[in-house]
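Asks: Got a predicted model here, sequence first, then my questions.
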Amino acid sequence: MRRIKTIAAVVLAVGIAVPTSTAMAVSAKGGGVTATSPWNSDSGLISVYDGSADGDPGYADYYRQDSAGTLRHLWNHSGSGTRVISGDGSKVIKFKACDENNWDEDDCSGWVAP
């Protein structure tokens, strides 16, 4: 009986010490465009969904952990109702979603951090 209690205590301690949670996705919406990261529980992926039928593309501006000084862009030129996903890389640390407006200022969200 004492051995069972010892094993139970070890299992409980390991369960508390080892984090098992997955990254929570955060979304930002600018106009009809939504950017989401982490995508599919991968902190190195960001997605851009174009939910507007205005004929203009949408994009996300974002920064990665390993190159925090480099502004990156993920464009969705595929049209309304489509999603594009970035290539995998280091963790996305902040991003914003934008809906391009020809001849006018783009509709952009504020910066968010996942």
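Replies: That came through fine. What you see is a predicted model; the values in this text were computed from it and never measured.

Asks: use CA for all of it now, contacts and neighbours both
Replies: OK.

Asks: middle-most residue in this protein, spatially?
Replies: The chain has Ser37 as the residue nearest its centroid, 0.6 Å off, counting by C-alpha atoms, centre = their mean.

Asks: show me the contacts for it.
Replies: 25-27, 43, 45-47, 92, 114 (C-alpha atoms under 8 Å, 6 or more residues apart in numbering).

Asks: Check it against this one:
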Amino acid sequence: MKREIARRISAIMIFGAAVMTAAPAVAKPASGLGYYAYSPGSKAVAMVTPSYAYVSLKQVRSGKSHADYYRAAGGNDLYHLWNKSGAGTTVWSDSGSTVGEARVCNWVPDNDDDCGDWEYD
């Protein structure tokens, strides 16, 4: 339990530093380090952790967003991680099999959501 908490705290610190220093045009760091996906206008950013087992979704500005992603063991199942908690908040997925590709979408009421590009490592 303590190891899991320490791992999450470490990932949050890395995520925070990366969000503050990364430009939206830089979607993927070097292979094996996890990767990032941004919503249009960078209103939200998702990080697939270096273990590829977790997805986090930070709402950078006001609004609601979701990260869509595929897992290796999920076949063609599309997973969704929602952040409806407001600017500055981060939500985490449960641990699971390796995350393949991911994208982030800004929620648009009564319309198609505004989604960024699919990203992968």
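Replies: Good, I have the coordinates. What you see is a predicted model, and the numbers here were worked out from it, not measured in a lab.

Asks: can you tell me what part of structure 2 stretch 87-97 of structure 1 aligns to?
Replies: Stretch 87-97 of structure 1 corresponds to residues 94-104 of structure 2 when matched by TM-score structural alignment.

Asks: so where in structure 2 does stretch 59-74 of structure 1 end up aligned?
Replies: Matched against structure 2 by TM-score structural alignment, stretch 59-74 of structure 1 falls on residues 66-81.

Asks: which stretches of structure 1 form helices?
Replies: 2-17 (DSSP state H).

Asks: In structure 1, which strand is the longest?
Replies: When structure 1 is parsed with DSSP state E, its longest strand is strand 67-76.

Asks: Check the mean deviation of that one from structure 2.
Replies: Strand 67-76 of structure 1 differs from its equivalent in structure 2 by a mean of 0.8 Å after superposition (mean C-alpha distance after the TM-score superposition for structure 1).

Asks: Check which helices and strands that strand sits against.
Replies: Judged by 3 or more C-alpha pairs under 8 Å, 6 or more residues apart in numbering; DSSP states H and E, strand 67-76 of structure 1 is in contact with strand 47-50, strand 58-64, strand 82-85.

Asks: try it again with 7 Å
Replies: strand 58-64 (3 or more C-alpha pairs under 7 Å, 6 or more residues apart in numbering; DSSP states H and E).

Asks: Just the closest of the contacts of Ser37 of structure 1 to Tyr63 of structure 1, please.
Replies: Looking at the contacts of Ser37 of structure 1 and their distance to Tyr63 of structure 1, the nearest is Val92, at 5.9 Å (C-alpha to C-alpha).

Asks: so that closest one touches Ser47, yeah?
Replies: No - the pair Val92 of structure 1 / Ser47 is not scored as a contact, 11.0 Å apart, by C-alpha atoms under 7 Å.

Asks: and for stretch 100-108 of structure 2, what are the contacting residues?
Replies: Outside stretch 100-108 of structure 2, the residues that touch it by C-alpha atoms under 7 Å, 6 or more residues apart in numbering are 37-39, 45-46, 64-72, 113-120.
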